[in-house]
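**Q** kindly generate the corresponding structure for this input.
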Amino acid sequence: MDTAELRELLTPEALRLLDTLPLSEVPADAVALVTRLRKEGHPPGRVAAVLTQYRLRRKAQAKFGPFAQRMLFTEAGLEQASRLRVAAQHAGRYARAGLTRVADLGCGIGGDALALASLELTVTAVERDEATAAIAGYNLAPFEAARVVNAELADVSLDDVDALWLDPARRAGARKLSRPDDWSPSLDVALELSRERPAGIKLAPAMDRGLIPDSHEAQWVSDSGDVVEVVLWSGALARENVRRAALVLSADGRAHEMTAPADSADVETGPLGNYLYEPDGAVIRARLIGDLARRMDAHPVHPTIAYLTNDTLTATPFATAFRIVERWPLTKKTIVRGLADRGIGTLEIKKRGVDIDPAEFRKTLKLSGSGSATLFLTRVGAERVALLAERV
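**A** Sure thing, here's the model as predicted:
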């Protein structure tokens, strides 16, 4: 967002106009909306700024729910912002640790700062980009104990805070946040700060695990099946004897967690049972599959593949269960015939441990019929197999 658009947006007229465009399940036709607003006498700059926010508010509902309707956004800020219920988990940890003065270093549009402030914590939200800082200021305006500082990290005094939250931004030109060179502030700077004060550092879940220091707790978080982050916790925010954690936020709003002092030991492989389990991505990233297998009295189907199996259905929030219907050799002719015999017209394809593109493979199957199923293309022991299954 450039300065001109920001100035146009942060006017009483533009904000009032934006609030007259309530979000609905069906987005308004953009051309018709522009025509209507222009006929009402609104200048082009105001219309453009308001419609950009209208679009971003709609998009933001997935992360912020009804709160999106009173917030402002930038494209990049919305993309990087924590989902609201994930941010609430962050904030709760600070509150439970008794840390009441938190500096959010690199606050973006203020999503995590908003969650912290909602728990009545004193928040100093620091953002170096002027436009993004202004947006954060608007979003945090309802909270008296929150203030936004537009400054470089090196220029901010941290004397009045007792804990930090860092969400490194993507450097200009970087395409992802899985490498230290992609982050600003750098990982070295973030870790140095986290050794001085209790801190949480939000990073991409695919980051190199070799960069995680032994002194920090690493918590991978999944939300409704999507692994969204890994957070490195230090000081009073890191739990005793916990260095690996998988936090699973289920679609029904509940939170479930597995913790361990280190990566879990493996479980020996065994034969395919009646049920196949796909562990949640957070459990896989945290390398807690062995602990999960022992909890479930299950075992892997292959030493390098993250599928578990057993003969008795075991309900767990940490894995999705499937009942095995058929086991076939991984040959196209056999699979096509088997699917046709069962009238499978709707097929979910999952693969691990085999060099097959599911999208291309689907094109060769000639699916027809009213049945539905899940097809796993994988390995069981030394054999390449296709497993027809149904979700439990």
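**Q** going by C-alpha atoms from here, please, whenever you check contacts or count neighbours.
**A** Will do.
**Q** hey, where'd the strands end up in the stretch 1-150 of the chain?
**A** Ranges of strands in the stretch 1-150 of the chain, per DSSP state E, counting those that start in this stretch, are 101-105, 122-127, 146-150.
**Q** out of those strands, which comes closest to Arg16?
**A** Arg16 lies closest, by CA to CA, to one member of these: strand 146-150, at 23.2 Å.
**Q** give me the contact list for that closest one.
**A** 113, 117, 122-130, 133, 136-137, 140 (CA atoms under 8 Å, 6 or more residues apart in numbering).
**Q** got it, and stretch 292-301?
**A** Against stretch 292-301 from outside (CA under 8 Å, 6+ apart): 267-272, 306-310, 314, 318, 379-381.
**Q** please apply the same query to stretch 57-77.
**A** Everything outside stretch 57-77 that qualifies as a contact, by CA under 8 Å, 6+ apart, is 1, 19, 22-23, 53, 56, 78, 82-84, 108-109, 132, 135-136, 138-139.
**Q** let's compare: structure for the following, please.
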Amino acid sequence: MRSQLGTEMAAVVLETARLQAKAIAKLGSGTWWVTERALQQATTRPVAEFKARLLSGASEVFDLCCGIAGDACAFLRAPGLADTSMTAVDRDPVMAAMAAENLRLNGNVSAASQVRVRCDDVGRLSIPSSATIHLDPDRRQGSARKTRPDDYSPDWDVVERLLEACRGGIVKLAPAATVQDHPLRHRLWISSAKSVREQTLLTGDVVSAAERDLGWELPPGGRSAVLLSGTAPPAVFGGQPDLDVDVADQPGRYLVDPDAAIRAAGLTQAFAVSHGLRTLGGPSGFLTGDAIDPAAMRTLAVCEAVDWFGACDDRKLRKLLRARNEYPERVKARGVAENPNELERRYRSCGDRPMTLWLGRLGRRQYAAITRDAS
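**A** Take a look at the predicted model:
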């Protein structure tokens, strides 16, 4: 038994050493105890630090299904949580042990009594009604990601019970997860570095804290997109899904692509309505319009002036780009099979002047468009 335990510990040490560069890139500087699976599910540092602000002022926080404690470390480093009592819980003894060590190394723990780590099943916990919770259910089955909350661990009935019992809560969900809108909750889709990182369900006091932090109303039962970008304040857009929007059969003066968090939240049509835009080819297409102030949507979307529009044909596009001495520094594709990264490489040698290449679909035919910065 002792020999087997030693072998397992050696494997954990080797895996931790192998993954240090990835862990630092995702969680921030420091020494991190990790596994490949736990690191994949861990929250990126900018998102964890944003969520820490939403917990500001809480006297007692439970980080449930804490994994390697990336979130808990960010919470303990936040100025607004300096005096908060923290309990991190995970049912996996290896995760609980890693969480305890990561909190010691990276959590800026000011006192031994400030944070506790428990190896326990969150479904059996009794959470104080005065507590605020952060819950990160297990969303993986082996290497496969699960998007249905009913397939999470703990199951959704347990999540509901925990949310009903606490003062306020944050639940981390997959961006594509579908949960029933609740009159006392709000759903945020958070993007960082132009990628949707998570869907976050807020309830109780956390909704009010988020409104104060963002300076944006988060109506009960509503949904919003939050865009994180370096040290700049978060950009926010909210609205109602599935609004009716006019459809265009050719681009106007500008092409617009809202941030991925806005699309993931189902708010593309709401964004179009708020800026007087139409959808190009249908609801899943890019947006377009003429009377637009590009600066007004710069933090929320790519908005560029159309310079050329025509058929999507590889040979003709290559010839056109060479004649214009241009190459696509960015390719945006919607509803087509082409891989944007592959097209960027393929057309890089066509010229020296950068532009944006857009590929989409109008009915049965594919189109291409060339745009430039509209500022």
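**Q** quick revisit: ok, of the contacts of stretch 292-301 of the first structure, which come out buried?
**A** The neighbour-count test (16 or more other CA atoms under 10 Å) marks 267, 269-270, 272, 306-310, 314, 318, 379-380 as buried among the contacts of stretch 292-301 of the first structure.
**Q** in helices only, show me those.
**A** Nothing among these maps onto helices, per DSSP state H.
**Q** about what we covered before: and the contacts of stretch 292-301 of the first structure, which is closest to Asp357 of the first structure?
**A** Comparing those against Asp357 of the first structure with CA to CA picks out Arg379 as the nearest, at 15.3 Å.
**Q** so that closest one touches Gly353, yeah?
**A** Yes. Counting by CA atoms under 8 Å, Arg379 of the first structure touches Gly353, with 6.3 Å between them.
**Q** shared neighbours, those two?
**A** Shared contacts of Arg379 of the first structure and Gly353, counting by CA under 8 Å, 6+ apart, come down to Ile305.
**Q** show me what contacts the residue mapped onto Leu125 of the second structure from the first structure?
**A** Matched across to the first structure, Leu125 of the second structure falls on Val156, judged by TM-score structural alignment. Contact analysis of Val156 of the first structure by CA under 8 Å, 6+ apart lists nothing.
**Q** so how far is Pro329 of the first structure from Val156 of the first structure?
**A** Distance, Val156 of the first structure to Pro329 of the first structure, using CA to CA, to the nearest Å: 62 Å.
**Q** same question for Asp341 of the first structure.
**A** 16 Å.
**Q** more crowded one of those two?
**A** Pro329 (15 against 10; other CA atoms under 10 Å).
**Q** could you find the closest non-adjacent residue to the counterpart of the more buried one in the second structure?
**A** Under the alignment (TM-score structural alignment), Pro329 of the first structure maps onto Ala311 of the second structure. Nearest non-adjacent residue to Ala311 of the second structure, counting by CA to CA, 6 or more residues apart in numbering: Tyr367, 4.6 Å away.
**Q** that neighbour belongs to a helix?
**A** No. Assessed with DSSP: H, G, I helix; E, B strand; the rest coil, Tyr367 of the second structure is strand; it does not lie in a helix.
**Q** so what does it match up with in the first structure?
**A** Using TM-score structural alignment, the partner of Tyr367 of the second structure in the first structure is Val385.
**Q** do Val226 of the second structure as well
**A** Val226 of the second structure maps onto Leu247 in the first structure, by TM-score structural alignment.
**Q** got it, and Thr31 of the second structure?
**A** In the first structure, Thr31 of the second structure lands on Arg70 (TM-score structural alignment).
**Q** any idea how far Ile135 of the first structure is from that match?
**A** In terms of CA to CA, Arg70 of the first structure sits 12 Å off from Ile135 of the first structure.
**Q** how many neighbours does the counterpart of Gln20 of the second structure in the first structure have?
**A** Alignment note (TM-score structural alignment): Gln20 of the second structure maps to Arg57 of the first structure. Residues near Arg57 of the first structure, counting by other CA under 10 Å, number 24.
**Q** now do the contacts for Ala165 of the second structure.
**A** Ile127, Pro128, Ser129 are the contacts of Ala165 of the second structure under CA under 8 Å, 6+ apart.
**Q** typo on my end, it should be Leu287 of the second structure
**A** So Leu287 of the second structure contacts Leu255, Val256, Asp257, Ala272, Leu277, Arg278, Thr279, Leu280 (CA under 8 Å, 6+ apart).
**Q** aligned partner of it in the first structure?
**A** Aligned by TM-score structural alignment, Leu287 of the second structure pairs with Leu308 of the first structure.
**Q** and the gap between its match and Thr374 of the first structure?
**A** 16 Å.
**Q** that older thread, which pair in the contacts of stretch 292-301 of the first structure spans the largest distance?
**A** Phe318 and Gly381, at 23.6 Å, using CA to CA across those.
**Q** hmm, back to that, what count of nearby residues applies to the match of Thr31 of the second structure?
**A** 12.
**Q** and Glu196 of the first structure, what's its match in the second structure?
**A** So, by TM-score structural alignment, Glu196 of the first structure is matched to Ala165.
**Q** what's the answer for Leu339 of the first structure, then?
**A** Residue pairing (TM-score structural alignment): Leu339 of the first structure is matched to Leu321 of the second structure.
**Q** mind telling me what element that match is part of?
**A** helix 314-324 (DSSP states H and E).
**Q** buried ones in the very next helix or strand once past that helix, by neighbour count?
**A** Per DSSP H and E, the first helix or strand lying C-terminal to helix 314-324 of the second structure is strand 326-333. Counting neighbours by 16+ other CA under 10 Å, one finds that the buried residues in strand 326-333 of the second structure are Glu326, Tyr327, Pro328, Glu329, Val331, Lys332, Ala333.
**Q** for stretch 334-344 of the first structure, same thing?
**A** Neighbour count says stretch 334-344 of the first structure has Ile335, Gly338, Leu339, Ala340, Ile344 buried, by 16+ other CA under 10 Å.
**Q** helix or strand for the closest residue to the third one other than its chain neighbours, which one?
**A** I take that to be Leu339 of the first structure. Closest residue in space to Leu339 of the first structure, ignoring its immediate chain neighbours: Leu367 at 7.3 Å, by CA to CA, 6+ apart. If you go by DSSP H and E, Leu367 of the first structure is not part of any helix or strand.
**Q** residues in contact with Leu367 of the first structure?
**A** Counting by CA under 8 Å, 6+ apart, the residues that Leu367 of the first structure touches are Leu339, Ala340, Gly343, Ile344, Gly345, Thr346.
**Q** surely the last one meets Lys366?
**A** Translated: Thr346 of the first structure. No. Between Thr346 of the first structure and Lys366 there is no contact under CA under 8 Å: 10.8 Å.
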